[in-house]
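Novice: Mind looking at a prediction? Sequence and model below.
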Amino acid sequence: MREVAFIKQNKEKWLNFEKAIFNQRFKNPDELATLYIHIVNDLSYAQTYYPKSKVIAYLNQLAARAFQKIYKTRRQETNRFLYFFRTEIPMVVYQYRRYFAYAFILFFAFVAIGAVSAAYDDTFVRLILGDHYVNMTLENIENGDPVAVYKSGSNWGSFVGITINNIYVGIRAFVYGIFGGLGTGWILLHNGIMLGAFQYMFQAEGVLWESVRGIWIHGAMEIFAIVVTGAAGLILGAGILFPATYSRSVSFKMAFKDGVKILISTFPFFVCAGFLEGFVTRYSGAMPNSLSVAIILVTLGIITFYYIFYPYIVNKKMTLHTYDSTL
């Protein structure tokens, strides 16, 4: 069957299904699940015979939206809080996984720009970080404690202040997506270049390892979570710029709702990062290298698993469950 004929044959069904999903015009989850199977079958057919067609992206979005409706209605979890983090967030992340890829690619490109700029321009680090911070860090390095800045203040004061600041940065990264994603790009640019220049400064002073084993105890979760909020901001921007078959206002509302969910999901990680910075990082100098590395790997592993691997596991599990329940 030619692609034009395939679209013409199924277009009305897809549009009616889309309206039913958005307006929740279905009698029960099983009815929706049956319709979902038809969409998945059409998606599979399109992927097989029209691999470069734009209809694949449309059907994939439609299937993902239906998927969320099915399992939200079926109340898979009796505890709404657990359901939100165990099922709902992974499904949303899976649906928008390409925006997470965009956010990470952008961020690490900016980190590289920061590092390279610092390597070729002696004044760049001071331009980005400020003379006061650079002078203080250089003094700490001379005193044999490169990460002494993290030992200032009380444990609880640092924990609360840092957590609030990180959440504030995350909220800005998301909200600024309203400017077509450009505002979010600016937040990623600013933080990425700062991180690249910051780490190169330690490299230039010959204390890169000492900085890594201290800073990344809390930085693994903190930086990762900021990039995740950046992905939420890009989703918001895309909802405004690329409404697809929805009206722009409807597309914006859906993108905003899903983006807020992703933003909220980062809060526990920001709290954990703040706790580590306030109570653990300050003692990194006295830790054996193995313990520092273990903390870094565990924290990075947890947040990486949750946002990168776990959504695929949940999607596979839920898809199989949907097929089983409709047989």
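Specialist: The structure has been received and is ready for your questions.

Novice: going forward, measure contacts and count neighbours with C-alpha atoms only.
Specialist: Noted.

Novice: all helices of the stretch 101-250 of the chain, in order?
Specialist: 124-129, 131-142, 155-175, 182-204, 208-241, 248-279 (DSSP state H, counting those that start in this stretch).

Novice: Can you list the buried residues in the fourth one?
Specialist: If I follow you right, that is helix 182-204. Neighbour-count burial for helix 182-204, counted by 16 or more other Cα atoms under 10 Å, picks out 183-185, 187-203.

Novice: which one of the helices of the stretch 101-250 of the chain is the most hemmed in?
Specialist: helix 208-241 (a mean of 25; mean count of other Cα atoms under 10 Å).

Novice: so what secondary structure elements neighbour it?
Specialist: Secondary-structure packing of helix 208-241 (3 or more Cα pairs under 8 Å, 6 or more residues apart in numbering; DSSP states H and E): helix 97-120, helix 155-175, helix 182-204, helix 248-279, helix 289-304.

Novice: now it and helix 248-279, what's the angle there?
Specialist: 160 degrees (axes from the mean of the first three to the mean of the last three Cα atoms, to 10 degrees).

Novice: Compute the inter-axis angle for helix 208-241 and helix 97-120.
Specialist: Using the same axes, to 10 degrees: helix 208-241 against helix 97-120 is 130 degrees.

Novice: can you give me the angle helix 208-241 makes with helix 155-175?
Specialist: 40 degrees.

Novice: Please compute how far helix 208-241 lies from its chain's middle.
Specialist: 8 Å (Cα atoms, centre = their mean, to the nearest Å).

Novice: Contacts only, for residue 210.
Specialist: By Cα atoms under 8 Å, 6 or more residues apart in numbering, the contact set of residue 210 is 146-147.

Novice: Kindly recompute the last result at 10 Å.
Specialist: 141, 144-147, 202-203, 284-285, 289 (Cα atoms under 10 Å, 6 or more residues apart in numbering).

Novice: How about residue 263?
Specialist: So residue 263 contacts 89, 167, 170-171, 173-175, 225-226, 228-233, 257 (Cα under 10 Å, 6+ apart).

Novice: quick one: which of these is nearest to residue 323?
Specialist: Nearest to residue 323, judged by Cα to Cα, of the contacts of residue 263 is residue 89 at 21.3 Å.

Novice: tally of neighbours for the closest one?
Specialist: 23 (other Cα atoms under 10 Å).

Novice: here's the one I want to compare it with:
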Amino acid sequence: MNKHKFIQERRPQWKRFEEFLQNSSRRSLSKLEAEQITEFSQLLREVSHDLATIRSRGWGHDLISYLNDLVARGHNLFYGAPPTNIAGFYRYVSIDFPRLFRANIGYFLTACLLFFLPLGISWYVVQNNPSLATRVIPEEMMTRFDQMYSDQKDTESENAKEDETESEEEFGGSSFGDERATMAGFYINNNVGIALKCFALGILLGIGTVYTLLFNGIFLGAVSGYVISQGHGERFLSFVISHGSFELTAIAVAGGAGLMLGNALIHPGQRTRFQSLQVRGLEAVQIAGGAAVMLVVAALIEAFWSPSAVSPMLKYIVGSVLWLIVFLYLAFAGLQSDQSSLPVSQLEPSEKSGERHSA
């Protein structure tokens, strides 16, 4: 069967399935008659099989994109359930988010390139030539950094002469602040704000996301290079290593979600840009939500652990473990359920073909 004949025969089923998607919602689908639900399920399997066939024969990217969107929406509608309780939230964090992240990992890798590469270059350049920091960092902020780490150094010297209880009180009264719960709220607001900006600006064809990633990468790299060049390397690195694992990774994840929005607008396939944004935007929002959860974790670590009066070596050890945990979480969490729970659009053609034949 050639491509033209195949499309002619199958197009009515695709349109019928699309009508189901347009007229249904997660809530109303359960209220359909049993015959309608059966028809929807059958159409979902058939469209999945059609997608596998077209992919295997290479019959055009636009057609693949169109059917891929139909299958993804159908699977989410038929199998999905809104996380309305703790169990639902736990499933989202432990399974749904990491596997959705892996299914769209290309956007994350692009965001990493746009964020971490400028960060590393800026860090290296400013650390070796601190005078360049003024081109990126406001002078009043540089003065604040000098004060903060100098005050911390003085506090540590005083603490060494006092007993353990007084030492903890002095450190708690350092420039990092006594009210750590308040600081946690500040960090959450600040960090989530950056991530949401990376994500939301993707609506500007991805240009806003690219700019935000580049800007924050250059700025954070300049700050790191400057602080270390002033002789505060150990204090700075021991402070940021723990929460940095969640914080920096989450910014890149949110940036990847923003790039998904931009790509949906630039390459809508056979849909209008608004329809494409609706389809891809749902996954992007879910990924951005996962980044927000990671940033909340980062903020709590930054407020309660990072400024604690423990040895830098212990902070390095804990920080290294946290970086490993972040990697293992994103790479392997929910992996066993990938084949059973992943949107059908992400399954291999052979699996979808087998699903139809076994139905």
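Specialist: It's in. Just so you know, these numbers come straight off a predicted model, no measurement behind them.

Novice: what's the TM-score here?
Specialist: These two chains, once laid on top of each other, score a TM-score of 0.78 by TM-score structural alignment, normalised by the length of the first structure; 318 aligned residues with a Cα RMSD of 3.8 Å.

Novice: rewinding a little: tabulate the helices of the stretch 101-250 of the first structure in CSV, adding columns for distance to residue 106 of the first structure.
Specialist: Converted to CSV, the helices of the stretch 101-250 of the first structure look like this (distance: least, Cα to Cα, whole Å):
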stretch, distance to residue 106 of the first structure
helix 124-129, 18
helix 131-142, 26
helix 155-175, 13
helix 182-204, 7
helix 208-241, 9
helix 248-279, 18
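
Novice: looking at those, which is closest to residue 63 of the first structure?
Specialist: The nearest among the helices of the stretch 101-250 of the first structure, by Cα to Cα, is helix 248-279 at 14.7 Å.

Novice: Save the helices and strands packed on helix 208-241 of the first structure as TSV, and put in distance to residue 59 of the first structure too.
Specialist: Formatted as TSV, these follow (distance: least, Cα to Cα, whole Å):
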stretch	distance to residue 59 of the first structure
helix 97-120	15
helix 155-175	26
helix 182-204	27
helix 248-279	16
helix 289-304	28
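
Novice: Nearest spatial neighbour of the residue positioned nearest the centre of the first structure, chain-adjacent residues omitted?
Specialist: With distances taken as Cα atoms, centre = their mean, residue 228 lies nearest the centre of the first structure, 2.2 Å away. With Cα to Cα, 6 or more residues apart in numbering as the criterion, residue 228 of the first structure has its nearest non-adjacent residue at 6.7 Å, and that residue is residue 100.

Novice: Now do the contacts for the alignment partner in the second structure of the one you found.
Specialist: Aligned against the second structure by TM-score structural alignment, residue 100 of the first structure finds its counterpart in residue 108. Residue 108 of the second structure is in contact with 101-102, 114, 249-260, counting by Cα under 10 Å, 6+ apart.

Novice: let's go with 8 Å and repeat that
Specialist: Taking Cα under 8 Å, 6+ apart, one finds 252-253, 255-257 in contact with residue 108 of the second structure.

Novice: quick check, nearest of these to residue 80 of the second structure?
Specialist: Closest to residue 80 of the second structure, out of all of these and judged by Cα to Cα, is residue 257, at 20.1 Å.

Novice: Pretty sure the closest one sits against residue 290.
Specialist: No - when contacts are counted by Cα atoms under 8 Å, residue 257 of the second structure is not listed as touching residue 290 (10.2 Å).

Novice: coming back round to it: what residue of the second structure takes the place of the residue nearest to the centre of the first structure?
Specialist: In the second structure, residue 228 of the first structure lands on residue 253 (TM-score structural alignment).

Novice: Next up, identify which helix or strand residue 22 of the first structure is on.
Specialist: helix 3-23 (DSSP states H and E).

Novice: buried stuff in that helix?
Specialist: For helix 3-23 of the first structure, burial by neighbour count (16+ other Cα under 10 Å) applies to 7, 14, 17-18, 21.

Novice: Stretch 40-57 of the second structure now?
Specialist: 40, 43-55.

Novice: Looking at these, which are in helices?
Specialist: If you go by DSSP state H, the buried residues of stretch 40-57 of the second structure have 40, 43-55 in helices.

Novice: just those now: which is nearest residue 355 of the second structure?
Specialist: Looking across those and measuring by Cα to Cα, the closest to residue 355 of the second structure is residue 45, at 7.2 Å.

Novice: Which two among the ones in helices among the buried residues of stretch 40-57 of the second structure are spaced furthest apart?
Specialist: Farthest pair in these (Cα to Cα) is 40 and 55. Separation: 22.3 Å.

Novice: Residue 266 of the first structure corresponds to which position in the second structure?
Specialist: So residue 266 of the first structure corresponds to residue 291, using TM-score structural alignment.

Novice: Residue 251 is in contact with that match, correct?
Specialist: Yes - Residue 291 of the second structure is within contact range of residue 251, at 7.0 Å (criterion: Cα under 8 Å).

Novice: Report the distance from stretch 38-51 of the second structure to the chain centre.
Specialist: That offset, for stretch 38-51 of the second structure, works out to 31 Å (Cα atoms, centre = their mean).

Novice: do stretch 167-180 of the first structure as well
Specialist: On Cα atoms, centre = their mean, the centre of stretch 167-180 of the first structure falls 12 Å from the chain's centre.

Novice: Can you say which of the helices of the stretch 101-250 of the first structure is nearest to residue 71 of the first structure?
Specialist: helix 248-279 (15.3 Å).

Novice: how many degrees apart are the closest one and helix 3-23 in direction?
Specialist: 70 degrees.

Novice: Once aligned, what mean separation remains between helix 248-279 of the first structure and the second structure?
Specialist: When the second structure is superposed, helix 248-279 of the first structure averages 1.7 Å from its matched positions, counting by mean Cα distance after the TM-score superposition for the first structure.

Novice: Next, the angle helix 289-304 makes with that helix.
Specialist: 160 degrees.

Novice: what's the first-to-last distance across stretch 85-100 of the second structure?
Specialist: Start and end residues of stretch 85-100 of the second structure are separated by 20 Å (Cα to Cα, to the nearest Å).
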